[in-house]
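*Asks:* Have a look at this prediction, sequence included:
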Amino acid sequence: MSHVWPYLPARAVNITSLVEFDRLAAEALVSHHAHGKGWRVHRVDLRERDTVLKSLDLSEALFIDCQFSGQGQQIVQATGGLCMSSGAQLPFETGARGLYTAEELYSGIWTQTYQQVPDAKIYAYSQQHAAANADSDHSALATTLHDHHIGQALVSEVYEGKFKDTPIIGVMGGHAMNRGTTQYAQALELGRMITRAGYAVATGGGPGAMEAANAGAWLADYGADEIATALQMLAEAPDAIHQRTGWARTALMVKERFPSHRQSLGVPTWFYGHEPPNLFATQIAKFFTNSIREAILLEQSNGGLVVLPGAAGTVQEIFQDACENYYAIGARVVPMVLVGRDYWRNDLPAWPLLQALAKERVMEQKIALVDTAEEALAFIQSMETLRRRTRPAKDN
């Protein structure tokens, strides 16, 4: 097994020379989207490539230790790309620790750009050291230890900490849902309703629908006028990929204006490091390994799963959880609600397959397709909440 797996995305495109960059850029420019999807450009001199950079969509590209012209970095960042320095020291802890907070991951964001905050530096480090085979055993061990301790901290919060008396509802949905849209406002209202009903919100911790649900939890105690003001403020920086710095600062401004004691969980990953973690989740379990992150998020959503419109990642979560429910018996089956009848029947027809899979199983009575947040919550509330397994008593 490669020492790179699973720390480097399997479909990442590693570019280590100007010849490779020029070839791949030429291929991208003749395609329909001109997209540098998954590019990891390492130590390439791009000082004479401003025209090419301007022509590409680099919203999922990472440039590590590259050389640019005076305008090169601004060109890359304007299209959503990240320009980073890999650094020599580990920018994260490998020992026992608690979960992250937004303030820790975004430390310095008021005076620096997103590229300079801890979250971005950790992402750059993970990509550079895995791809370049530099100090590979050390890097792999460090990220494994980190994920182990974050997993332990998450379980501790669920069983003994802030969520010990609160059923957790997982809210899944796409990262591309921008602030300022009707869909974003509806997802925020869903998170608000779930929290006010006595549940805790858990999301994948990223932008879009995930941020909206965590924001709804944060704003659960505010009224319609305050919610409208918060949504208007957030809409000033709607795009997490192309406006990372402004996007983060705007969230902090909303949090400062509308303080909250409500708790919610975000479980993001540096595997999708081009998607910044949202700042409304109060407890953040961020992992290097996406498979661990996906499994633990679904496992801890013992109150149910609400799925908003999304794309491939959201569909994966639907059927990853459906597989668990398919083989579970009795009370171990967790309810799942898909929100958006037309979307899940026609745009991405996951519902017919989910129905077919559930037929004559226990899970058949615990899945639903609805159109509104109110319907989704009502269905969840009609089900008995799964009790968490009792943790073994600690030795005195």
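*Replies:* All right, it came through fine. Because the structure is a prediction, the values reported are computed rather than measured. Numbering: from 1, shown residues only.
*Asks:* contacts and neighbour counts: CA atoms only from here.
*Replies:* OK.
*Asks:* mind listing what's buried in the helix ranked longest in the chain?
*Replies:* Taking DSSP state H as the criterion, the chain has its longest helix at helix 136-159. Within helix 136-159, the residues scored as buried using 16 or more other C-alpha atoms under 10 Å are 139-140, 142-159.
*Asks:* Included below, for side-by-side comparison, is a second structure:
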Amino acid sequence: MSNSSDEGVAQRGAGYRKGPVLLRGRQIPQQTTDQRLLTRSEGADWVHTDPWRVMRIQSEFVEGFGALAEVGPAVSVFGSARTPRDHDDYARAVKVGRLLAEAGYAVITGGGPGIMEAANRGAVEAGGLSVGLGIELPFEQGMNEYVNLGINFRYFFARKTMFVKYAQGFVVMPGGFGTFDELFEALTLVQTHKVTGFPLALVGRDYWGGLLDWIRSTVVDRGMVSEADPDLLHLTDDPAEAVAYVHERNAALLAEEQEATEELERAQAAAAAPSEP
């Protein structure tokens, strides 16, 4: 997700979004809502202000849940906002978006430029649903023109919840810190079983290969993760392979869930049946 909010690329004239409010020029504030939330307050003023801030946070979750509840099967695509339109990664992301839409998935991104725009573009050009989850940033980024369902968030944590809750998997393109953040959050949720399975495909062997090598050697060797954990990530250069992996893994997970549900129902029925004399 992706995002990626990690890269400060401004789309001049697109405007600065603060919740539902559009600001430009000198109206753009010096601090984001996230910055104000995380600032160490002096004195006890926070006792009076933070409880009210909770109401705003709650509203972001309510609005996000309401807007995305009927999206249907979806996949989140993350990657850099800095990727230019003439880059190979942009072309790959367009193909990822198109193939996901053709496979029946809505495409969810961070709604910004670069990889996000490319994936949204591919989804729209294939006639699919293109979703953008924007974020308030200290520079103008704006929602890209290929988003046909967009939501702007003040808080990163509310936005990140939407990326996970309404997606059946992630396709992660090359990106920076924001992309890393989203990737490892999703990976942690799968590893700790906070979500029941979640296919994660990385596109770009030259970009992600070194990271996976480090995980498989240094991280595994020091016992920080299990030997099986790196297998939670599927690495490829081919957008079609990435989409096929997500789709096939989803089908397998759904079958496993269905089988587990039916087994539980049979066990409950057997337990509830009267015993023979």
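*Replies:* Looks like it came in fine. Since this is a predicted model, take the numbers as computed values, not measurements.
*Asks:* next helix or strand past the longest helix of the first structure?
*Replies:* Downstream of helix 136-159 of the first structure, the first helix or strand assigned by DSSP states H and E is strand 168-172.
*Asks:* Where does that next one end up in the second structure?
*Replies:* Alignment of strand 168-172 of the first structure against the second structure: residues 74-78, by TM-score structural alignment.
*Asks:* coming back round to it: tell me the angle the longest helix of the first structure makes with strand 168-172.
*Replies:* 130 degrees (axes from the mean of the first three to the mean of the last three C-alpha atoms, to 10 degrees).
*Asks:* Are there helices or strands packed against helix 136-159 of the first structure, and which ones?
*Replies:* Helix 136-159 of the first structure sits against helix 118-131, with contacts defined as 3 or more C-alpha pairs under 8 Å, 6 or more residues apart in numbering; DSSP states H and E.
*Asks:* and the helix it packs on, what other elements does it pack with?
*Replies:* strand 62-64, strand 82-84, helix 102-105, helix 136-159.
*Asks:* cutoff 7 Å now
*Replies:* In terms of contacts (3 or more C-alpha pairs under 7 Å, 6 or more residues apart in numbering; DSSP states H and E), helix 118-131 of the first structure is packed against helix 136-159.
*Asks:* sec struct for the counterpart of Arg345 of the first structure in the second structure, please.
*Replies:* Arg345 of the first structure maps onto Gly209 in the second structure when the alignment is built from TM-score structural alignment. Counting by DSSP: H, G, I helix; E, B strand; the rest coil, the backbone at Gly209 of the second structure sits in helix.
*Asks:* Check the burial of Gly209 of the second structure by counting its neighbours.
*Replies:* Gly209 of the second structure: 15 surrounding residues under other C-alpha atoms under 10 Å.
*Asks:* Over to Ser59 of the first structure?
*Replies:* Neighbours of Ser59 of the first structure (other C-alpha under 10 Å): 22.
*Asks:* I figured it was touching Gly81, is that so?
*Replies:* Yes - under the contact definition of C-alpha atoms under 7 Å, Ser59 of the first structure touches Gly81, with a separation of 4.7 Å.
*Asks:* Please point out which parts of stretch 323-337 of the first structure sit buried.
*Replies:* Glu324, Asn325, Tyr326, Arg332, Val333, Val334, Pro335, Met336, Val337.
*Asks:* mind listing which of those are in helices?
*Replies:* Glu324, Asn325, Tyr326.
*Asks:* Closest one of these to Leu369 of the first structure?
*Replies:* Comparing these against Leu369 of the first structure with C-alpha to C-alpha picks out Asn325 as the nearest, at 16.4 Å.
*Asks:* Please say which position in the second structure the closest one maps to.
*Replies:* Under TM-score structural alignment, Asn325 of the first structure pairs with Val190 in the second structure.
*Asks:* Could you do Gln300 of the first structure as well?
*Replies:* Using TM-score structural alignment, Gln300 of the first structure lines up with Tyr166 in the second structure.
*Asks:* tell me the contacts of its match?
*Replies:* Neighbouring residues of Tyr166 of the second structure by C-alpha atoms under 7 Å, 6 or more residues apart in numbering: Ala74.
*Asks:* Map Ile115 of the second structure across to the first structure for me.
*Replies:* Aligned partner of Ile115 of the second structure by TM-score structural alignment: Ala209.
*Asks:* Could you verify my assumption that that match touches Ala185?
*Replies:* No - between Ala209 of the first structure and Ala185 there is no contact under C-alpha under 7 Å: 9.3 Å.
*Asks:* neighbour count winner among those two?
*Replies:* The neighbour comparison of Ala209 of the first structure against Ala185 (other C-alpha under 10 Å) goes to Ala209, with 32 against 20.
*Asks:* residue contacts, the more buried one?
*Replies:* Counted by C-alpha under 7 Å, 6+ apart, Ala209 of the first structure has contacts Gly173, Gly174, His175, Met177, Tyr184, Ala187.
*Asks:* Just the closest of those to Gln127 of the first structure, please.
*Replies:* His175 (21.0 Å).
*Asks:* Roughly how far does that closest one sit from Ile318 of the first structure?
*Replies:* To Ile318 of the first structure, His175 of the first structure is 16 Å away according to C-alpha to C-alpha, to the nearest Å.
*Asks:* Show me which of those two is the more surrounded one.
*Replies:* His175 (25 against 22).
*Asks:* any idea how far the more buried one lies from Gly340 of the first structure?
*Replies:* 17 Å.
*Asks:* and if you look at Gly173 of the first structure?
*Replies:* Taking C-alpha to C-alpha, one finds Gly173 of the first structure at 11 Å from Gly340 of the first structure.
*Asks:* Can you tell me the closest non-neighbouring residue to the match of Ile115 of the second structure?
*Replies:* Leaving out its chain neighbours, the residue that sits closest to Ala209 of the first structure by C-alpha to C-alpha, 6 or more residues apart in numbering is Gly173, at 5.2 Å.
*Asks:* Could you do Ala368 of the first structure as well?
*Replies:* Nearest one to Ala368 of the first structure, counting by C-alpha to C-alpha, 6+ apart, is Val337 at 4.8 Å.
*Asks:* same check, this time on Ala350 of the first structure
*Replies:* Ala350 of the first structure sits nearest to Trp344 (C-alpha to C-alpha, 6+ apart), 5.5 Å away.
*Asks:* Give the aligned equivalent of Arg249 of the second structure in the first structure.
*Replies:* Match for Arg249 of the second structure (TM-score structural alignment): Met383.
*Asks:* in which helix or strand would I find its match?
*Replies:* Here Met383 of the first structure is assigned to no helix or strand, by DSSP H and E.
*Asks:* Spatially nearest residue to it, not counting backbone neighbours?
*Replies:* Pro335 (7.2 Å).
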